[in-house]
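J.: Got a sequence here, can you build the structure:
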Amino acid sequence: MRDRASYAFALVSAAVGLDVQGGQIRSARIALGGVGTKPWRAQEAEQMLVGKAATEENFRAAAAVAVRGAQPREHNRFKVEMVQKTVVQALQELMA
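T.: Presented below is the predicted three-dimensional model:
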């Protein structure tokens, strides 16, 4: 996700994977980029999705868990909300 089309790089990125059977999430993977010194997995968010329905409401809850404990600096606080939107969007696109 970029906040301006003129930027040639993503401010935040997410790679997601879901194993869904019968509408229920059996396993989830969420990796985030652009939010720390290296890409990192949102394992707590992954775990909270397991056993749940693949719905926007659950995706939003997982996105909130993914940023829990974030310690942004003064000039990158906007990324907390951007991460959440990116995770939800990536999961929704995956299910589309």
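J.: Could you use CA atoms for every contact and neighbour count after this?
T.: OK.
J.: Now do stretch 86-96: everything it contacts.
T.: Stretch 86-96 has contacts (Cα atoms under 8 Å, 6 or more residues apart in numbering) with 1, 12-18, 30, 54, 56, 59-60, 63.
J.: Could you also give me the structure for this second sequence? I'd like to compare it with the first:
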Amino acid sequence: MPATPVARHSLYLKVRDRASYEFALASVAAALSVVDGTVADLRVALGGVATKPWRARRIEDFLIGAPANRDAFAQAARGELADARPTLMNAFKVELARRTVVRALETLVGDTGRSPA
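T.: Predicted coordinates for the structure are as follows:
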């Protein structure tokens, strides 16, 4: 199956507690296309923060057409995780996931050779 144009520029970012642990505390798989400082296309999936990975459609819907910058990425991540229902033992994962989303998207923007808007 051929890759979609957006998948040609992608990243998987895994945050884990220690190098010896294999499981992710949070992970983000993202593909991003930026044109003239604006998000043209985007796919995001989150893992490690719930019982199963999921496609982050709120992030995608919010960011397509938005500036490709930290503020927009952070706002999109907050929206995606607004309904999270963490337990006492895993509440830290919500903020970790937010930060991981922002880091992944900023990394992709930097890798395109374009500076964030």
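J.: hey, where'd the helices end up in structure 1?
T.: 43-49, 56-67, 78-95 (DSSP state H).
J.: May I see the buried residues of stretch 82-96 of structure 1?
T.: Across stretch 82-96 of structure 1, burial judged by 16 or more other Cα atoms under 10 Å covers Met82, Val83, Gln84, Lys85, Thr86, Val87, Val88, Gln89, Ala90, Leu91.
J.: Return the residue of structure 1 aligned against Thr51 of structure 2.
T.: Alignment note (TM-score structural alignment): Thr51 of structure 2 maps to Thr37 of structure 1.
J.: Quick one: closest of the helices of structure 1 to Ala5 of structure 1.
T.: helix 78-95 (15.2 Å; Cα to Cα).
J.: Excluding sequence neighbours, find me the nearest residue to the corresponding residue of structure 1 for Ala29 of structure 2.
T.: Aligning on TM-score structural alignment places Ala29 of structure 2 opposite Ala15 in structure 1. Closest residue to Ala15 of structure 1 apart from its sequence neighbours, by Cα to Cα, 6 or more residues apart in numbering: Ala31 at 5.1 Å.
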